[in-house]
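Colleague: build me a model from this:
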Amino acid sequence: MEKAGSGGSDRGQSVQARCGDHGRAEAAKGVGASLQGAQGGARAPKKSHPVCFGSKAEVFEFIEVNRDKHDLTLMCRVYGVTRAGYYAWRSRERSERERQNEALAERIKAVHAESRGTYGSPRVHQALRQRGCSVGKHRVARLMRAHGIKARVATIRYTSPSLQRYYSGIPNRQLELELKQPDQVWVGDITYLKVGGIYRYLAVVMDKYSRRVVGWSYGPRKDVKLTLKALNNAVRGRRPGRDLVFHTDRGIEYAAGAFKERIAELGITQSMNRPGKVTDNAFIESFFHSMKTDVYHGRSFDEDEEIRTVLKDYLPFYNRARLHSSLSYVSPATFERQVR
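Modeller: Model (predicted):
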């Protein structure tokens, strides 16, 4: 593991270049296997081990982090250092850089906790800057790796999309619009959420300019009732003008007569993806990916009320607090205040 706070030249960058994506915290997952292989006395080949070390100090740092999980003597033997050398390293007075890194790591942990474990190093770095902490993004990334602080990551599963009916009468009307303010274009879509072995559905309406979720509905059926409820919630909360464009995919839930009638009644212009162009609605797809990564993947829900509670908690957090990379690392609500 890279030593947090090493003085002189920043050897962490050279180590990182050699290791590529094999970060210290991620590589630690392979430590158990390597040490188990050495239990019988065989020494683990260094080239086969997933951790790259640039110095003995980095080896000692790595052993320090993992000593509660693995035998100290065995780790010293596997990584080619002595117990005496390890204890001598521990007894040395910490450098000023190390003390600074320790304090910075605590601030990083606080920001990460406030993000509910969703922020990676870019957002943590931006949050620290907004709080007046002048620190480099690479240093933040190194400290997060050293302390095992990681953002939630989703495992994406690709499935073959079913063929959808082509509604030639509704073109994509939002492609050529130049967005200058909120409530010019809204985008909507539906995603699946599994609850107790049964799929439920979440319909969301988002402002394309500010990325703010302006309306949503959750229910057991993927139908026009679901999409109408999300739309009506958005209209009730935002009260948009009659020049609004509402863009969706070509699903029947948005092309049904009841939905078209409500859109026309509100004076909203309907827009749909071009045939075969799923990226036409990329903004809402990106939101679903972020939401599922933050609060859905890796968890199980047995009751509808459980996931409703999560949604009621997460969506205000997303709108008001979660930093958005495409908005110069401010939340959607903050971005709207800045442009109004």
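
Colleague: only C-alpha atoms for contact and neighbour calcs from this point on.
Modeller: Noted.

Colleague: helices and strands around the longest helix seen in the chain, which ones?
Modeller: With DSSP state H setting the assignment, residue counts place helix 96-114 as the longest helix in the chain. Other helices and strands packing on helix 96-114, by 3 or more CA pairs under 8 Å, 6 or more residues apart in numbering; DSSP states H and E, are helix 121-130, helix 137-146.

Colleague: how far off helix 96-114 does the first one point, in degrees?
Modeller: In this structure, helix 121-130 runs at an angle of 100 degrees to helix 96-114, with axes from the mean of the first three to the mean of the last three CA atoms, to 10 degrees as the basis.

Colleague: give me the helices and strands touching helix 121-130, please.
Modeller: Helix 121-130 packs on helix 96-114, helix 137-146, going by 3+ CA pairs under 8 Å, 6+ apart.

Colleague: let me know the next secondary structure element after the last one.
Modeller: Proceeding C-terminally, helix 137-146 gives way to strand 185-195 as the next helix or strand, assigned by DSSP states H and E.

Colleague: list the buried residues of the helix or strand following that next one.
Modeller: Downstream of strand 185-195, the first helix or strand assigned by DSSP H and E is strand 198-207. By neighbour count on 16 or more other CA atoms under 10 Å, the buried set for strand 198-207 is R200, Y201, L202, A203, V204, V205, M206, D207.

Colleague: list the contacts of the first one.
Modeller: Taking CA atoms under 8 Å, 6 or more residues apart in numbering as the contact definition, R200 lies against Y192, L193, K194, Y218, G219, P220, R221, K222.

Colleague: same question, the third one
Modeller: The neighbours of L202, taking CA under 8 Å, 6+ apart as the test, are I190, T191, Y192, L193, W216, S217, Y218, G219.

Colleague: count of residues packed around K150?
Modeller: Using other CA atoms under 10 Å, K150 has 17 other residues around it.

Colleague: to compare against the first, here's the next sequence to fold:
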Amino acid sequence: MGASGGKRHSKKVSTFSGRGTTEAFRFIWKHRRDYSVKALCRHLKVSWSGYYAWANREPSKRATDKADLLLKIRKIYDNSKGRYGSPRVYQTLRREGLVVGENRVAKIMREWGMKARSAHVYRRLRKLRNDLKALPNYRLEAARPTAENQQWSSDVTYIKLGKKYVFLAVVLDLYSRRIISWRLGASLSANFARATLREVFTSRKPDSGLLFHTDRGIEYRAHKTQALLKQYQVKHSMNRPGQCTDNAEVESFFKILKGELLHATSFVTMRQLRNHIKAYIEGFYNTQRLHSGLGYRTPLEFEGVN
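Modeller: Modelled structure (predicted):
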């Protein structure tokens, strides 16, 4: 081929299938930095002026629309820090007034390698004390909440920090799926759980009769915790033995948190971890993340908080 294209490129040129003029122009465009355009046109037997007319023409409306959609999808995906898959990206586009097919969004995200972050949930291991009272699961008979502060759910999970584990306790409002209280601690105890609850009782001021659901962990069965719940006239509900899905909403939050924030990320200090969790819960999960169970609204939006 000419002087600008050495022998090392001859194999690349031979891969052209020769199916048509447009395919030839695309091939020339792809390899224009390896060879002179004139040499490529001569080799592929197409018009040099025709190639430049093709290369300089305005892109089709379809190509332009696809490029614009890709930019919008990438912006939403990046703003979520890679936490959104195609369903939530699609719902965000709809909220912005864009009419687009969900399958098209999913296809573009696959093509460009945009995949939601995810991870397995790792639950803490603990020994149960048989002298602490377990309670029935009252949620099984309760109607779904119709407003905030009617039903809460709480649980604790562990997070690896360096070579040790620390504990994260959360309280979730079952009406809006909002995380209304959380606490990070170095050890698991009744005082740890009680501190999380004291904060939320002070901030939310629920009426008497609140249904509060947890698993059967000793931090919730402890006498100190039970006394606090009794003080606020709370009806305490617990998982059935071996049925962690009874507390599915909090389990789901832990899975989301670990997949979207903690997966493949190492934290060195408790302060660093606490700051990241705070930013995630208060700056994204409660305020920006679209929840499928809420009709793709955020918890604050579902509660009517501006």
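
Colleague: re the thing from before, in CSV, list the helices and strands packed on helix 121-130 of the first structure along with distance to F301 of the first structure and mean neighbour count.
Modeller: Shown next, in CSV, are these (distance: least, CA to CA, whole Å; neighbours: other CA atoms under 10 Å):
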stretch, distance to F301 of the first structure, mean neighbour count
helix 96-114, 22, 15
helix 137-146, 30, 20
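
Colleague: nearest to R165 of the first structure, of the ones you listed?
Modeller: Of all those, it is helix 96-114 that lies closest to R165 of the first structure, at 43.7 Å by CA to CA.

Colleague: which stretch of the second structure lines up against the closest one?
Modeller: Mapped onto the second structure using TM-score structural alignment, helix 96-114 of the first structure covers residues 61-79.

Colleague: next one: stretch 277-293 of the first structure
Modeller: Going by TM-score structural alignment, stretch 277-293 of the first structure sits over residues 243-259 in the second structure.

Colleague: buried stuff in the matching stretch?
Modeller: Residues of stretch 243-259 of the second structure classed as buried by neighbour count (16+ other CA under 10 Å): D246, N247, E249, V250, E251, F253, F254, K255, I256, L257, K258, G259.

Colleague: ends of it, how far apart?
Modeller: End-to-end distance of stretch 243-259 of the second structure: 22 Å, with CA to CA, to the nearest Å as the criterion.

Colleague: the aligned residue in the second structure for D249 of the first structure: neighbour count?
Modeller: In the second structure, D249 of the first structure lines up with D215, judged by TM-score structural alignment. By the measure other CA under 10 Å, the count of residues near D215 of the second structure is 26.

Colleague: and D215 of the second structure, what does it touch?
Modeller: S154, D155, M238, N239, C244, N247.

Colleague: tell me the counterpart of the first one in the first structure.
Modeller: With TM-score structural alignment as the criterion, S154 of the second structure lines up with G188 in the first structure.

Colleague: which ones are touching its match?
Modeller: Contacts of G188 of the first structure by CA under 8 Å, 6+ apart are A203, V204, V205, M206, F246, H247, T248, D249, I284.

Colleague: to which residue of the second structure is the first one aligned?
Modeller: Read that as A203 of the first structure. Using TM-score structural alignment, the partner of A203 of the first structure in the second structure is A169.

Colleague: the closest residue to that match other than its chain neighbours - how many residues pack around it?
Modeller: Closest residue in space to A169 of the second structure, ignoring its immediate chain neighbours: V156 at 4.3 Å, by CA to CA, 6 or more residues apart in numbering. When neighbours are defined as other CA under 10 Å, V156 of the second structure has 24 of them.

Colleague: cool, and the one 5 residues further on?
Modeller: By the measure other CA under 10 Å, the count of residues near L161 of the second structure is 16.

Colleague: how close does L93 of the second structure get to V105 of the second structure?
Modeller: For L93 of the second structure, the distance to V105 of the second structure - CA to CA - is 9 Å.

Colleague: shared neighbours, those two?
Modeller: Joint contacts of L93 of the second structure and V105 (CA under 8 Å, 6+ apart) are I73.

Colleague: run through the residues that contact the aligned partner of R322 of the first structure in the second structure.
Modeller: In the second structure, the residue matched to R322 of the first structure (TM-score structural alignment) is R289. R289 of the second structure makes contact with S80, R297, T298, according to CA under 8 Å, 6+ apart.
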